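# structure for the following, please:
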Amino acid sequence: MMSSLKSNNSMPLSISVIIPTYNRKKSLRRTLDSLSRQSYPVKDFEVIVVDDGGNDGTDAITQQTYPYALHYIRQENQGEIVARNTGADRSTGKLLVFLDDDIEVNPDYLAMLAAAHKKHGQAVVLGTLVEILANAKGLTLHTIQETHHARSSDAEAESVTFIDCMSGIISISRCEFFEIGAMQPLRSGEGRNIWGGIDIGYRAHQHRLGFWRAPNAIALHHDSALASLGTRCQRNYRVSYAVQDLFAKYPALQGQIPMFRDKEPVAWRQDPFPLIIQKLARQSASSQVVMRGLEAATPVVERYAPTSKMLVRLYRWVISGYIFRGYQEGLMQHRHEVKA
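Next up is the predicted model:
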């Protein structure tokens, strides 16, 4: 039976912050520095860095002094999902907080997560992700970055679903983490790692855990792969291609992830008429001819109308086209593997 962190006790929860890393020494230090500024008592949390076989001298962090207990673990390269589990195995805290090595958290991050867990008990609590697009190429922040609206310091956690789970901003009790099966890799590859959050989220949902987002637990995401339209499109293509592994594992998830709702094949007998029209429109707009035209128009609009709503729509259509292409090509590959 799962234990609950829900409590009226004023004593702080013990927390283990787990950070997998691979050749991101500079970015990792920014993450560790942000954890040094936490309002949460330093004696009540530890930080576990799992180096997934990198060769950039990440182990130099052991020579640095931090106000919290820092544990460095090195393993052979096995991927970030395995690295998260390695950290969880070595953890001592009652609450596990998973972070990516390109995330910088605000000073109240741990305090806000802990408060939500104490209030809601058996639950997965997420931080609030804000994309930071430094040195963006061809993209303006107001166009592609979701703006975080400041909340009052006592803002309540917001109810969300397992679909919102992202493995780099997730927190869960240690007991519940292992009872639902820990992190489970689908296959190797960047795109497949992205679905690790929904994978564990869906299993938590099956075990009847609640899902909450702490609006004032801010996670600033410094992701260089999102700094240009081209790199963002390629990331979305890989992620969409890989989602078939998630659907193969959990067929019930098909149709539940909003970004793919109009990218899936038309189900003529099941889909409502408006959805059929949406899917047909997406197919047409994602054809090679149309996509070439949209991509050719993008730099022109960026130059002459960089703050226009037209550019916003153009970005969305181009990115959606890559999502459609990745989804369809991944589906064809999956069907080929099943037949083989």
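# contacts, neighbours, all on C-alpha from now
Noted.
# how close does the nearest residue to residue 131 once chain neighbours are set aside sit to residue 12?
Nearest non-adjacent residue to residue 131, counting by CA to CA, 6 or more residues apart in numbering: residue 221, 4.8 Å away. Using CA to CA, to the nearest Å, one obtains 27 Å as the distance from residue 221 to residue 12.
# more neighbours: which of those two?
With neighbours defined as other CA atoms under 10 Å, residue 221 and residue 12 compare such that residue 221 has more, 19 against 15.
# OK, contacts around the more buried one?
With contact taken as CA atoms under 8 Å, 6 or more residues apart in numbering, residue 221 is in contact with 102, 103, 104, 129, 130, 131, 132.
# ok, 10 Å please
Applying CA atoms under 10 Å, 6 or more residues apart in numbering, we find residue 221 in contact with 100, 101, 102, 103, 104, 105, 129, 130, 131, 132, 133, 168.
# helix or strand: which one has the last one?
Just to be clear, that refers to residue 168. When secondary structure is defined by DSSP states H and E, residue 168 falls outside every helix and strand.
# please give the structure of this sequence too, so both can be compared:
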Amino acid sequence: MSRHIERREPKAHWLLLSLFTLVLLAGLCLNGYVSNVRGEGAGQPAAGASGGAVPAEVTEGGPVQRVGADSSVSTRAMPAKTIALTFDDGPDPRWTPRILDVLAKYGAHGTFFQTGAQVNRHPELARRVVDEGHEIGAHTFVHADLSALPSWRRGMEMTLTSNAIAAATGHVPVLMRPPYSSEPDAVDGAAFAAMRQAGADGYLVVLADRDTEDWRRPGVEAIVAAAQPAKGAGAVVMLHDSGGDRAQTVAALDVLIPRLQSQGYRFTTVSEGLKLAAPPAASAGQRWRGQALRWAQAGGAGLDRVLGAFMLAAVVLGLLRLLIQLVCARIHVRRVRRQSRQPLQYLGPVSVIVPAYNESANIEATVRSLVASDYPRLEVIVVDDGSTDGTADVVERLRLPGVFVIRQANAGKPAALNTGIAHARGDLLVMVDGDTVFEPDAVGRLVQPLRDPDVGAVSGNTKVANRRGLLGRWQHLEYVIGFNLDRRMFDVLRCMPTVPGAIGAFRRDAVRDVRGVSSETLAEDTDFTMALIRAGWRVVYTPDAIAWTEAPASLRQLWRQRYRWCYGTMQAMWKHRRALVQGGAAGRLGRRGLSYLLLFQVLLPLCACMVDVYGLYGLLFLPPAKVAAVWLGFTVMQALVAGYALRLDRERYGPLWSLPFQQVVYRQLMYLVVFQSAVMALLGGRLRWHRIVRIGAATEHAAATRP
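Predicted coordinates:
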């Protein structure tokens, strides 16, 4: 209704929000991919494709094999009396240092097949391995079963691992061991296909002569027995330094190494035992890519921890809010029940002020519902604020007694209200939107709390008239659950921040104290209410004073309405921010009302995109049953709260079926509204008036309920 300086709304923040969301999702997905690491023995390897026949050179050859792209195979075995101890799945911050200590104790060296993800988590351990004379081979990035993966994924696994090791140690690995591999005679067709691709990428595949299966923790003696080669023979021995409790492995090494050393065995690396060339130095590009990968992995893990903590905090705050709402609702219900037993009293003449701008679709129903009120001595003042659709003409043609029309040039809703206040004769003022239809007893019930001389304003109960479609049902539930539960709580806590423009009663003395309705914000009702509380007046809520309003019928119209509400509320909060440090009624408004609005209507909605991204991350990487249980629990809790709120408002439970679908579109739209409003507020923009196009839903409701 009001004329504001129009400023083009910025668009870049939507791009920034999209980029932020994508980066957030990418970081979480990387963490989910990295964290999906299973230790040896956590389950059976996934079945892969057959991969064709396996050459006899593989199954009958030595443990160190080079497979060409043409499937040619050359194999080698460790020399006599030479043991290559190999350790898979590390580095592990607990067990790798203990194993290194045992090896150092006996002057032995080993080969560590490490996963890229673990190297990124503990690069200092990878460097220690190399610095102490051991060598590092690749074991994929996340301990993936290469035989069950497509070729592109195999290549990615090995490339990421190579970069991670290059960044940590400065060298590129040339040895690799496929996870879930064992001795050569266990290689099947799918595993051979993976070995062939690794060979084409320049890797030397290291299997084992002796698989100790120490991951099963069979006991120290069983591990020692499984590791001992045939008399005088060399061997590649498979052990593990990560993936679980490796205490038995550490103890077995303390037995195995000195026992075999006393028999003339030497313990060395695979490369040294076979006289292979040292691994090549990594290029600067490889080191930088590995470093970037490590930072990204650390960032993803950090995001997971931060968002996990945020989700926990949000859940705790949500449950605390719900508990306070329910407790306050029960208190308020008992209070209202006691008051409802008292007979309605005539409190003097009431002036109803209806500011109207292009409200021809509903204005007749609004005025007729007010005239039909059972409250005596009621005057209705319609202030036409420069309408161009004949709103004032509609009212004048009705020729209803006690109804007056004032025409003025368009100056905005606050100015229209102040005009009506100036012409009103009653000491009690009811302010009504031009699309609102009152129940016959609404005015009488609305003004009853004004019997208390401390009460300066009363909020009525606004209900959605057009609730047939999904959007209408969602708004109906929002009004019942959010608005009315919140108002009951605010009433009990004596910090009501808003008397809605659709239905509110005011004492003239209170209006005079704050010098009428201010035009400094777009949420004039919130600004006005906060000013009344800061002036020392009490504001209450009476749920039995019911008015029906027309809610937006499209997402575009809903966006415009909520955008104005949210932006105006932020303006009002900023305007009355000093209430946070004041005492008395103003302090209650500041420390209770404003803090609540800031937390639950600004800060948490601004973080909502992170919650949704975290939810998508859960769908992709967390167990489906766990994700479904969390979502179902959240939905059931919402349904119970909604059911309780509907019961308090004496509404039917039918719309509850639409509640789960509200999480898909409606909730995200409301969060985006808060984001857009916050950006405009930070930029200091002046939002133009977003008028809602009326379709006459309030009129239809009045006609349907008219006897």
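# let me see the TM-score of these two.
These two chains, once laid on top of each other, score a TM-score of 0.72 by TM-score structural alignment, normalised by the length of the first structure; 279 aligned residues with a CA RMSD of 3.1 Å.
# before we move on, back to that, quick one: map the residue nearest to residue 131 of the first structure onto the second structure.
Alignment of residue 221 of the first structure against the second structure is given by TM-score structural alignment, with residue 549 as its counterpart.
# how many other residues sit next to residue 99 of the second structure?
22.
# hmm, residue 183 and residue 81 of the first structure touching each other?
Yes: in this structure, residue 81 of the first structure is within contact of residue 183 by CA atoms under 10 Å, at 6.0 Å.
# joint contacts of these two?
By the contact definition CA under 10 Å, 6+ apart, residue 81 of the first structure and residue 183 are jointly contacted by 167, 196, 197.
# where exactly do the helices run in the first structure?
With DSSP state H as the criterion, the first structure has helices at 25-36, 80-89, 109-120, 141-144, 174-179, 190-194, 196-206, 229-249, 273-285, 288-304, 309-339.
# what would those helices look like in CSV with distance to residue 71 of the first structure?
Supplementary listing: those in CSV, determined by distance: least, CA to CA, whole Å:
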stretch, distance to residue 71 of the first structure
helix 25-36, 12
helix 80-89, 9
helix 109-120, 18
helix 141-144, 36
helix 174-179, 17
helix 190-194, 24
helix 196-206, 24
helix 229-249, 31
helix 273-285, 48
helix 288-304, 46
helix 309-339, 39
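# any idea how far residue 464 of the second structure is from the match of residue 221 of the first structure?
Plainly put, residue 549 of the second structure is 5 Å away from residue 464 of the second structure if you go by CA to CA.
# list the residues that contact both of those two?
With contacts taken as CA under 10 Å, 6+ apart, residue 549 of the second structure and residue 464 have 436, 697, 698, 701 as neighbours in common.
# which bit of the first structure covers the longest helix along the second structure?
Secondary structure of the second structure read by DSSP H shows that its longest helix is helix 284-340. Using TM-score structural alignment, helix 284-340 of the second structure corresponds to no residues of the first structure.
# helices and strands around that helix, which ones?
helix 12-35, helix 116-121, helix 151-169, helix 485-493, strand 538-549, helix 604-606, helix 608-621, helix 624-648 (3 or more CA pairs under 10 Å, 6 or more residues apart in numbering; DSSP states H and E).
# which residues does residue 25 of the first structure contact?
By CA under 10 Å, 6+ apart, the contact list for residue 25 of the first structure reads 31, 51, 54, 55, 56, 57, 58, 59, 60, 61, 101, 102.
# the first one contacts residue 102, doesn't it?
What it means is residue 31 of the first structure. Yes: in this structure, residue 31 of the first structure sits in contact with residue 102. The criterion is CA under 10 Å, and the distance is 6.7 Å.
# what touches both of those two?
For the pair residue 31 of the first structure and residue 102, residues contacting each of them under the criterion CA under 10 Å, 6+ apart are 19, 25, 219, 220.
# most surrounded residue in the residues you listed?
Across those, neighbour numbers were computed from other CA under 10 Å; residue 19 holds the maximum, 27 neighbours.
# skipping adjacent residues, who's closest to the residue sitting nearest the centre point of the first structure in space?
In the first structure, the centroid-proximal residue (CA atoms, centre = their mean) is residue 166; its distance is 3.2 Å. For residue 166 of the first structure, ignoring the flanking residues on the chain, the nearest one in space by CA to CA, 6+ apart is residue 197 at 4.2 Å.
# what's the one you found aligned with over in the second structure?
Structural alignment places residue 197 of the first structure opposite residue 525 in the second structure (criterion: TM-score structural alignment).
# and that match, what does it touch?
414, 431, 497-502, 504, 517-518, 531, 565, 568-569, 572.
# swap in residue 451 of the second structure?
Counting by CA under 10 Å, 6+ apart, residue 451 of the second structure touches 345, 346, 347.
# count the residues that sit near the first one.
Other residues near residue 345 of the second structure come to 12 when the count uses other CA under 10 Å.
# tell me how far it lies from residue 428 of the second structure.
Residue 345 of the second structure is 13 Å from residue 428 of the second structure, where distance means CA to CA.
# identify the contacts common to these two.
In terms of CA under 10 Å, 6+ apart, residue 345 of the second structure and residue 428 are both contacted by the residues residue 447.
# re the thing from before, surely the residue nearest to the centre of the first structure touches residue 200?
Yes: under the criterion of CA under 10 Å, residue 166 of the first structure makes contact with residue 200 at 9.2 Å.
# contacts for stretch 338-345 of the second structure next, please.
Applying CA under 10 Å, 6+ apart, the external contacts of stretch 338-345 of the second structure come out as 332-334, 375, 441, 444-445, 447-449, 451, 542, 544.
# for the residues you listed, which one is nearest residue 24 of the second structure?
Looking at the contacts of stretch 338-345 of the second structure and their distance to residue 24 of the second structure, the nearest is residue 332, at 42.7 Å (CA to CA).
# who's in contact with the spatially closest residue to that closest one that is not a sequence neighbour?
The spatial neighbour of residue 332 of the second structure that comes closest, neighbours along the chain excluded (CA to CA, 6+ apart), is residue 488 at 6.1 Å. Contact analysis of residue 488 of the second structure by CA under 10 Å, 6+ apart lists 325-333, 494, 496, 540-543.
# residue 103 of the first structure now?
Going by CA under 10 Å, 6+ apart, the list of residues near residue 103 of the first structure reads 19, 27-28, 30-32, 34, 129-132, 168-169, 218-223.
# one more time with 8 Å, if that's ok
By CA under 8 Å, 6+ apart, the neighbours of residue 103 of the first structure are 27, 30, 31, 219, 220, 221, 222.
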